[in-house]
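J.: dropping the sequence and predicted coords here.
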Amino acid sequence: MDKKTEAFYIRLKEELQTTSTWPSVYLYKFIVPTDTQKIQAVENAFDNLGAVIKTQQSKNGNFTSISVNVVMESPDAVIAKYLEVSTVEGIISL
């Protein structure tokens, strides 16, 4: 992980610690190239967590937005999921 990415996650963790009580509901938003395997990889990362997942294709169908609403145990758990899905090629975390 480069220093810029590391700094982002440190700042995110601090923000989450001060703005929420844990466990807490967290909303993840991702954009991935429209590809069944990539969408499935993101969905699989949240399997067995009771997540509510919504997907929507872009107007031209090239990209799919994925919203995941899920109860997470801690800021560390939130960041761990971001890191887990970051391996999906072409994913953008919002």
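T.: Nice, I can see it.

J.: make it CA atoms for all contacts and neighbour counts henceforth
T.: Will do.

J.: name the nearest residue to Leu94, ignoring sequence neighbours.
T.: By the measure of Cα to Cα, 6 or more residues apart in numbering, the closest residue to Leu94 outside its immediate chain neighbours is Lys29, 5.3 Å from it.

J.: ok, structure two:
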Amino acid sequence: MNKDKKTKEFYEKLKIQLYDTSIWPTEYLYKFIVKSNTESIAGVEALFNNLGAVIKTTESKNGKYTSISISVKMKSPEFVIEKYIEVSEKVEGVISL
């Protein structure tokens, strides 16, 4: 199975789960891991500017990676998924949790 098909199936399943477990709009918590460099961290943070997001960063014990937690009110599961895709396309090496 190719990567694009697996990714599409993952997001379809996520969309169904989000509709089943939340009333929209709702507060959604994104979690990302990036290498600890200002460019990667700023890249993720910039994609949530002007959304009223609360952003918290935590550096790993050895300082090599940074976790980014972003709490933001989202309109629907489609908007949640669009943001995941945008982050993965615009920030190199990001890991979405």
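T.: Thanks, I have the structure now. All figures in this text were calculated on a predicted structure; none of them were measured in a lab.

J.: mind checking the TM-score on these two?
T.: After superposition, the two chains reach a TM-score (TM-score structural alignment, normalised by the length of structure 1) of 0.97; 94 aligned residues with a Cα RMSD of 0.8 Å.

J.: still on that earlier bit, was I right about the residue nearest to Leu94 of structure 1 contacting Val68?
T.: Yes. Here Lys29 of structure 1 reaches Val68: they are 6.4 Å apart, a contact under Cα atoms under 8 Å.

J.: ok, now how distant is Gln17 of structure 1 from Val25 of structure 1?
T.: With the distance defined as Cα to Cα, to the nearest Å, Gln17 of structure 1 ends up 13 Å from Val25 of structure 1.

J.: strands of structure 2, start to end?
T.: 26-35, 54-59, 65-74, 95-96 (DSSP state E).

J.: what residue is smack in the middle of structure 1?
T.: By Cα atoms, centre = their mean, the mean C-alpha position of structure 1 lies nearest to Tyr28, the distance being 4.3 Å.

J.: quick one: what's aligned to that one in structure 2?
T.: With TM-score structural alignment as the criterion, Tyr28 of structure 1 lines up with Tyr30 in structure 2.
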